[in-house]
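Chemist: predicted model follows, preceded by the sequence.
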Amino acid sequence: MKQGGIVKKLWTATALLVLLTLGIATLTQLWLLQKTYYRQQVDRLLEGARGAADAIATDNGTEAVYLQLEGLAGSLQATVFLLNTEGQIIHSTSGSGWGRGMMHGMGMGPRGFGHGMREQFAQVDMDEILAGRPVIYRGHHPMFNTEVITVAAPIEKDGSVMGAVVVNTPLQPIDANLRALQGVSIYSLLFGLLLAALFSWFLSRSLSKPLLQMQEVAKSMAQGDYSKRVRISRDDEIGWLAESLNTLSRELEEKISLLRRVDETRRDFVARVSHELRTPLTIIQGNAEALLDRVVEDPAKQREYLNNILEETLRLRRLANELLDLRKIETGEVDLYKERVDAVSLFTGVVQRMQGLAAEREIHLRLETPQQAVIVEADTDRLGQILINLIENALRFSPAGGEVLVKLMEGKNEIIAEVRDNGPGIPEDEQKFIWDKFYKVDKSRSRSVSGTGLGLAIVKHLVELHGGAVTLFSKPGQGTTFRFTIPK
């Protein structure tokens, strides 16, 4: 998307909208202005003519009548005629140079009388006047030979019409004033269009900027880069859209990262399983081939080879069982069969079963429990499996002559168990990895004391399935303590 494209489109659309709106408004204003202005001028002339007609009707003095008409002509800057009932001009006066020049050309003085002028006032309908109604005419007048506005007001006295007062004013000055007013409206329109164009330009850039940023972010997402974000500085629909895009980008980045970690874990898992399988299979194959080829004739040596095959077979079986258990746990296929069980009895039974392995490795295995029963709702087999895995791990890494302590404590709402050894401990930078599948702290240890690397991962999952938590406390050279809690 080119930056100029959306900016120009938004600016053009906004400018055209403003042009259309202001254009219609200005044309309407010009029409109303013209109509209103002419109506005001006609009302002004008609009001003056009526005022003069009323004054003439109440004053019979000829001089006073003339003065009244001259005052009207002066105030309106118009030419005023006094007509009789026959439509003949019996008096005329003018308050403007235009009117006086016209009257002089017709041989009339400021108070001159004319005869035979009725046909010159064909625009004044005397029938309407005699009926007591005013007459308004706008257009070309042959007497003045120009465009004029003519109004005539009847002079009424005692219910009868005595004549009419006719006021004439040229349209040219009125049109000039009107054009000046219309010019102001047009200039206002042009100025408004200029401001609107500038405003719409800045508005279009303001609206397009986050859209362009969103386009760049979306393009980066399509190319696999989910780290870019839209800078949000507005709280409106565009800002909400930008926030949604940022949320989408952030969630996609997290999910892609998770998928990558899952893929790495899968590949690492396959590699570690392959490694764990390769060594015992190699030992089994080597010992079996030696026996088949009769390389070893000594019965004691043959028995040793057979014991090696058996030990590695048992190791493979244990690995397969633990892999199946871990898969079921991770996929949620393990159902806990909880029941009320005495944790003291369960711990005592497990420790007794592990005494043989401890004695074989010359390690003292000790148990500390409360004197009274500690009842907890748990899956007996899975709770025993947790304890067995932790004890086996402690025995595996404790030196000959060392001690492993199993301790059971009762909390208010949970049981607390600890398995403590006095082995070499775990470096702090490796403690966060011990819950990973196949992770081994000391990779240089002999196979006689190394496990599959799955026991602690199983422990963590089973404890969490019970709603508990497992933690680790260890310092190099000071042994290791695993503590887990199970809600009662």
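Modeler: Perfect, I can see it now.
Chemist: going forward, measure contacts between C-alpha atoms and count neighbours the same way
Modeler: OK.
Chemist: can you tell me the closest non-neighbouring residue to S185?
Modeler: Excluding its sequence neighbours, the residue lying closest to S185 (Cα to Cα, 6 or more residues apart in numbering) is T26, at 6.8 Å.
Chemist: give me the element the residue most central in space within the chain is part of.
Modeler: If you average the C-alpha coordinates of the chain and look for the closest C-alpha using Cα atoms, centre = their mean, you land on W240, 0.5 Å from that point. Element membership for W240, per DSSP states H and E: helix 237-292.
Chemist: buried set for the following helix or strand past that helix?
Modeler: Toward the C-terminus, helix 237-292 is succeeded by helix 299-330 as the next helix or strand (DSSP H and E). Judged by neighbour count using 16 or more other Cα atoms under 10 Å, the buried positions of helix 299-330 are 302, 305-306, 308-309, 311-313, 315-316, 319, 322-323, 326, 329.
Chemist: put this next to the first one:
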Amino acid sequence: AYEYLKRFTEVKDDILGLEMGQKIADAQSQYDFKKKEQELETYRAKNEELTRLNRHLQELNREKNEFLSMATHDLKNPLTSILLMIETWIEFGVDITKNEALQSLKWLRNMIVDMLNIVINILDVNAIESGELNLYFQQFDLCYRLEALLDNYQQMASAKQLHLQATLPDQKVMVYADPSATTQILDNLVSNAIKYSPIQRNIYIRLIDGEKTVRLEVQDEGQGLSETDLEKLFHKFSRLSARPTGGEHSTGLGLAIVKKLVDAMFGTVYAVSDGKDKGATFIVELPKTPVAEESP
């Protein structure tokens, strides 16, 4: 009986050992499988991140190429014209009258202003995107600033026989935003309306004091916007179907700057148009009081 019990115990231990070994092997297999799954998932995540970064780099490269193309074209033309003007002065300077010289200087000044605006717009976009733009929020009268800006643009509008029709409240219209950035937004929208309007048209500027926001509308009777235009309206370096009507210059950055500034001040901006040659209306809404998302 003792020998039988001993043999039974040995056989049982062998069986249990085999079962335990199989369990350990199965557990090791499951561990290895899960580990490979985790490694594969990590690989997939890293691959997706690399794909995303690659797309981002391609987009940055595309923007860089567009910028170089724009800068080359928009800076080369006025620089060439300035060089030709200077060479003309050198060759025929003694025969130029005082009035002709004055007109030439005014023309040169305009060329230089155009080039300076290109550089300023590029720097503005870079400052906004790099987070280096400092906004100083405060409450101020938007109506007063808009009236002053429209006064400054009367001469430019008159040169194209355009009529600035402003509908403004009689009382102050307070907004909570950065005054300089807001003025830049107003300047872009009004100057664009003048730039892209044919002669002898109207430009309507409306300021509406709402409950929580102030709404600005700039409506022109110009070339309008196609569906394609509306899709890329606020993108950098966008070239829309409309063209300046008086030989004015356009960098393709103005509306992109407007969009970024409005977003930074917790406002909204968009445009509506019934199509080509049916004019367009640009609408900006800014808050009247501090917004919760504003950084301290």
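Modeler: Sure thing, it's come through. Because the structure is a prediction, the values reported are computed rather than measured.
Chemist: how close does the residue nearest to the centre of structure 1 get to Q215 of structure 1?
Modeler: The gap separating W240 of structure 1 from Q215 of structure 1 is 15 Å, by Cα to Cα, to the nearest Å.
Chemist: same thing with V7 of structure 1?
Modeler: When Cα to Cα is applied, the distance between V7 of structure 1 and Q215 of structure 1 equals 14 Å.
Chemist: who has more neighbours, the two?
Modeler: Of the pair V7 of structure 1 and Q215, V7 is the one with more neighbours under other Cα atoms under 10 Å, namely 21 against 15.
Chemist: and the helices in structure 1?
Modeler: Counting by DSSP state H, one finds helices in structure 1 at the ranges 3-58, 62-76, 97-105, 126-130, 171-222, 237-292, 299-330, 343-360, 380-397, 455-465.
Chemist: possible to save those helices as JSON lines with distance to I426 of structure 1?
Modeler: Listed next are these as JSON lines, based on distance: least, Cα to Cα, whole Å:
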{"stretch": "helix 3-58", "distance to I426 of structure 1": "58"}
{"stretch": "helix 62-76", "distance to I426 of structure 1": "113"}
{"stretch": "helix 97-105", "distance to I426 of structure 1": "118"}
{"stretch": "helix 126-130", "distance to I426 of structure 1": "121"}
{"stretch": "helix 171-222", "distance to I426 of structure 1": "42"}
{"stretch": "helix 237-292", "distance to I426 of structure 1": "21"}
{"stretch": "helix 299-330", "distance to I426 of structure 1": "23"}
{"stretch": "helix 343-360", "distance to I426 of structure 1": "21"}
{"stretch": "helix 380-397", "distance to I426 of structure 1": "10"}
{"stretch": "helix 455-465", "distance to I426 of structure 1": "14"}
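Chemist: end-to-end on stretch 445-465 of structure 1?
Modeler: With Cα to Cα, one end of stretch 445-465 of structure 1 sits 32 Å from the other.
Chemist: about what we covered before: out of the helices of structure 1, nearest to A373 of structure 1?
Modeler: Nearest to A373 of structure 1 among those is helix 343-360 (5.9 Å), distances taken as Cα to Cα.
Chemist: trace L79 of structure 2 over to structure 1, please.
Modeler: Per TM-score structural alignment, the equivalent position to L79 of structure 2 in structure 1 is L281.
Chemist: aligned to N192 of structure 2, what sits in structure 1?
Modeler: With TM-score structural alignment as the matching criterion, the partner of N192 of structure 2 in structure 1 is N393.
Chemist: next one: stretch 457-475 of structure 1 to chain centre, how far?
Modeler: Averaging C-alpha coordinates over stretch 457-475 of structure 1 and over its chain gives two centres that are 42 Å apart (Cα atoms, centre = their mean, to the nearest Å).
Chemist: what residues sit buried inside that stretch?
Modeler: Using 16+ other Cα under 10 Å as the test for burial, stretch 457-475 of structure 1 gives 457-463, 465-466, 468-470, 474.
Chemist: stretch 145-164 of structure 2 too?
Modeler: Counting neighbours by 16+ other Cα under 10 Å, one finds that the buried residues in stretch 145-164 of structure 2 are 146, 150, 157, 160, 162-164.
Chemist: isn't V269 of structure 2 up against K260?
Modeler: No - assessed by Cα atoms under 8 Å, V269 of structure 2 is found out of contact with K260, at 9.6 Å.
Chemist: list residues touching both of the two?
Modeler: Listed as contacting both V269 of structure 2 and K260 by Cα atoms under 8 Å, 6 or more residues apart in numbering is no residue at all.
Chemist: buried ones in stretch 190-202 of structure 2?
Modeler: Under the neighbour-count criterion of 16+ other Cα under 10 Å, stretch 190-202 of structure 2 has 190-199, 201-202 buried.
Chemist: from the residues you listed, which single one is nearest G210 of structure 2?
Modeler: In terms of Cα to Cα, no member of the buried residues of stretch 190-202 of structure 2 lies closer to G210 of structure 2 than V190, at 21.3 Å.
Chemist: now that closest one, nearest residue through space, not along the chain?
Modeler: Leaving aside its sequence neighbours, V190 of structure 2 sits nearest to V218 (Cα to Cα, 6+ apart; 6.9 Å).
Chemist: what is the neighbour count of the aligned partner of the one you found in structure 1?
Modeler: In structure 1, the residue matched to V218 of structure 2 (TM-score structural alignment) is V419. Residues near V419 of structure 1, counting by other Cα under 10 Å, number 21.
Chemist: list the contacts for V419 of structure 1?
Modeler: Residues 390-391, 394, 404-407, 481-483 are the ones in contact with V419 of structure 1 under the rule Cα under 8 Å, 6+ apart.
Chemist: likewise for G23 of structure 1?
Modeler: If you count contacts by Cα under 8 Å, 6+ apart, G23 of structure 1 has them with L189.
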